[in-house]
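>>> Just to be clear, the model below is a prediction. Sequence and coordinates:
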Amino acid sequence: MHVHLVLFEAWNISRFISVTNKRREIAGASELITYLDRRWVKDAAAELFDGFDPAWRIEDKPVELLETGAGNAKVLVRDAGLARLLVTRVTSRALRDAPGLEVCGVVSAPFDWLADGLLHEALGLAARQLAPVRTSLPGPDARFLRLPIVDQCRSTGLPAESLMRQPGPEPSYEPRSAESRAKWRAYGKQDDGDGLGRLADLAGTKPEQLGRVVEHLNDHAEWVGVVYADGNGLGKVFGAFNQCVDGGSNRRYADTLRDFSAAMQAAARDAFLEAVGAMEHAGAGVKGGDGPVPVLPLILGGDDMVALCDGEWALTFAEAYLREFERLTAATEKIMEPLRRQGEVAALSACAGVAIVKPHFPFAASQDLAYALLREAKQVKKEIEGPCSALSFHVLYDSSGADLDRIRRQITLTELPQWPPTRQPDEAAAQTAAQAARDGRTVLCAQPYVVSASQQEAPWARGRHWRDLEQRVAALASRGDEGERKLPASQLHELREGLFLGPAVADARLENLLPAYGESGLRQLLGDPKSLFWQEQRRDPGRPGRWVTGLLDAMDAEGFLLVGVER
């Protein structure tokens, strides 16, 4: 028996969500993306195959829904003509229902279903076929032409299709594109929260409550956090998934892949709910804590998670999600059993990037920054052996640019300045400066921070565990009996200024402050004894470790990280 693999993918998800800054349209875009795996493929299969049921299996039926989720779908079809027609129906539906979302599909060459191992090969070949197909498609800017001359959409910049009434007490109308209108339809009416049902279910609340969250993040939040999380090592797992299967038959492979993927999605959803529950327990809520938890899920499929959160709670939420994801995947046998067969991954972990920005900062730029921070967090895999969840973050005070490379260059000292001639460093500070100069770089941050409790003793994680950051933030936020700061802001500012002049200067200033403020929390900020810095221990002994400090991270995180709450 010969079958074809049909592979679908929505590949411009990031652009489709982030092209607008309006939270309602962002939520609507999130809803439309899921239509590929929740509606379009199933509806097209029902039109082409009488009596279609997702429980069908290819051995005795003409079609089988192999896997759906995270903006993609995989289908097995016996007939080549029907397979191509399935692609036509699905992509045509995407053009009508979600203009601007790029959905493409490919049909593999036929392969013998009874020959062991060919399904794994077909998945790899179809993935390689998909790349040239999707890059050959014209983008939305080419598809929506501007002749005859039309007005520009206020949201997406595409040609406007019509005027659309805006919510508010006073009637107003704005020109909107077909893409923008589709997102509004998916979001639903403002007053009853239609279309938010799926997102509300993910967030563990009701549609009208999630509508309040959208309004809060759009109009009332002082800071907004964009949280981007992704599992570690799953690309390698899926690339050699045949090793995860007990037996070489295509049926066993298909069932194991389906169960593994479904379990991964369930673990991610449950981790999200657990993180939201932890925030609620800690008192998070719009309007002073009386309203719903201020977090809006945008993407929650497979091992990917993108969410918007009130900036005050963004770091707390991200850390809780990583911790719960690691715990839940380890407790799920349908995940761990295939991994044990592969033998290379003892457990699953995830990393996250958190960009905390002002509400009206362009969402596209903040999402790019969050993704760059996620990639930075994943560098922990090079330094720590074994599964390790980690988190990088940045609070964007300077809106002139959100490029992470530029941000990190600004806090990297490659040439230490000369010590001012009027003051002399002590011997210990001079040795610190000399060592830093020999190593070539001093970095004024310690990111990423390790969330996994199992990696707390890893040499590279020294000073970089999440608890270390929490302790530093707690020291900065500590107050006296009359509400005054135990560590005065003026003294902290002097220390911060000294960081940019090199370890010798910063530690000389620290030495002057320790007698007065050492017992008020200042010692919690130390890396080495009598120093704000410590030298990282690299996994590769041939690469000298940089000198790093946690002070700047703690000062940035203060106000955005809840400390002192029991988990």
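Great, that's in hand.

>>> For the rest of this, base every contact and every neighbour count on C-alpha atoms.
Will do.

>>> what packs against the helix or strand harbouring Leu552?
According to DSSP states H and E, Leu552 maps onto helix 551-557. If contacts are counted by 3 or more CA pairs under 8 Å, 6 or more residues apart in numbering; DSSP states H and E, helix 551-557 sits against strand 390-395, helix 466-477.

>>> out of the ones you listed, deepest packed?
Among the helices and strands packed on helix 551-557, ranked by average contacts under mean count of other CA atoms under 10 Å, first place goes to strand 390-395 (a mean of 26).

>>> what sits up against that strand?
Outside of strand 390-395, the residues within contact range by CA atoms under 8 Å, 6 or more residues apart in numbering are 315, 318-319, 322, 350-357, 370, 373-374, 376-378, 380, 447-452, 556-557.

>>> returning to what we had before: tell me which of the helices and strands packed on helix 551-557 lies nearest to Ala142.
The minimum distance between Ala142 and those falls on strand 390-395, with 35.3 Å, by CA to CA.

>>> Second structure for comparison follows:
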Amino acid sequence: FVALFADDKFTDEGELTLLPDSIARRFIRKLLRKVQCEAPGLKLTFSAKPFQWSESLSEAVGEVLNAMKRQRSNQPALRGDAGLGVQITCASTSMPAVIMDKETRSREAGNNPWLPYSAESLAKRTAFSKAHDLLDKTINTRTDYTFALDLDDLGRSEGDTSYIAVVHADGNGLGLLIQGLKERFPAGKNREYINYIRKFSEGVKEVAQKAQQEMIQQLIESTNKDKDKCHIESVGRKTKAIELKQDNGKCILPIRPLVSGGDDVTFICDGRIGLDLAVTFLSAFEKHSQKILPTPLTACAGIAI
């Protein structure tokens, strides 16, 4: 067998796969081809190690993870293709455009809804509806509320300076925890190790989802909604109430989840509630971790306003 670890350089999310040596390289080729076609711009790094079932899988995984760290640190910085001087640039990323696509969601489209997009932007736009619906069903438990799709819908107040908060949260010590399983699962306990890691990974995913649900629910509970409008009461002594917009009768929450994978969570929101939402998420993450995971976790967050 080959213990193969595939890592996404953008989010540090990775997945371990055990494959027979004869198909490992074929698997890598097919996966890379699929990524290039369906998610251009996403960069994957692979690290592999020959492995016999009689050996300790937990030790092999530790060695693969260490090799991955060294491999990633030696890679050049990510740069997109510059294109040619005669090429039009993407309206979203400034990368070379490959298609003119009709913009239907942005108010800035105006009378000219056809805008140029790069392959990366086009892939994201194609996946948007399905991803948005999945995210909405996963962490939003109310059908009369929805997430903001535009930065202008994040709840800024008229006449006030507008701020947004970008929040990224990540579990603490997850890599060290996995590395520390070598003594608990030596050679001869590979199946127990696989079952433990599988259950633990699903548990981490569940903890992050429940923490997001609790954060969104608290935001909804702080919202006053009547027939014509909805708003959040003032945040602090010197801050006005946050007036929220509506879309087809749904109140638009001043938050937009961006990443939800494993213990990694990223969202943007109105700058006035960024700290409160981050604290709520971290507290909920720790609480649900104690209930669900065999080894409880905590999380930390970085916030830019």
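Okay, I see it. If you're wondering where the values come from, they're calculated on a predicted model, not measured in any experiment.

>>> Can you redo the helices and strands packed on helix 551-557 of the first structure as TSV, where the extra columns are distance to Pro99 of the first structure?
Shown next, in TSV, are these (distance: least, CA to CA, whole Å):
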stretch	distance to Pro99 of the first structure
strand 390-395	33
helix 466-477	42
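
>>> quick revisit: now the contacts of strand 390-395 of the first structure: which count as buried?
Among the contacts of strand 390-395 of the first structure, those classed as buried by 16 or more other CA atoms under 10 Å are 315, 318-319, 322, 350-357, 370, 373-374, 376-378, 380, 447-452, 556-557.

>>> Can you give me the neighbour number for the counterpart of Ala262 of the first structure in the second structure?
In the second structure, the residue matched to Ala262 of the first structure (TM-score structural alignment) is Glu202. Neighbour count for Glu202 of the second structure, taken as other CA atoms under 10 Å: 13.

>>> measure Glu202 of the second structure to Tyr196 of the second structure for me?
Glu202 of the second structure is 10 Å from Tyr196 of the second structure, where distance means CA to CA, to the nearest Å.

>>> Then Glu120 of the second structure?
From Glu120 of the second structure to Tyr196 of the second structure the distance is 36 Å (CA to CA).

>>> quick one: buried residues of whichever helix or strand Glu208 of the first structure is part of?
Glu208 of the first structure is part of helix 207-219, with elements assigned from DSSP H and E. For helix 207-219 of the first structure, a neighbour-count test (16+ other CA under 10 Å) marks 207-218 as buried.

>>> between these, which is closest to Ser249 of the first structure?
Using CA to CA, the buried residues of helix 207-219 of the first structure come closest to Ser249 of the first structure at Pro207, 44.0 Å.

>>> need the contact list for the residue sitting nearest the centre point of the first structure.
Nearest to the mean C-alpha position of the first structure, counting by CA atoms, centre = their mean, stands Tyr228 at 1.2 Å. For Tyr228 of the first structure, the contacting residues are 304-307, 352-354, 367, 370-371, 374, by CA under 8 Å, 6+ apart.

>>> I'd like to know how many residues surround Lys382 of the first structure.
Neighbours around Lys382 of the first structure, by other CA under 10 Å: 11.

>>> just the helices in the stretch 1-150 of the first structure please.
13-18, 23-35, 41-48, 80-97, 118-136, 140-143 (DSSP state H, counting those that start in this stretch).
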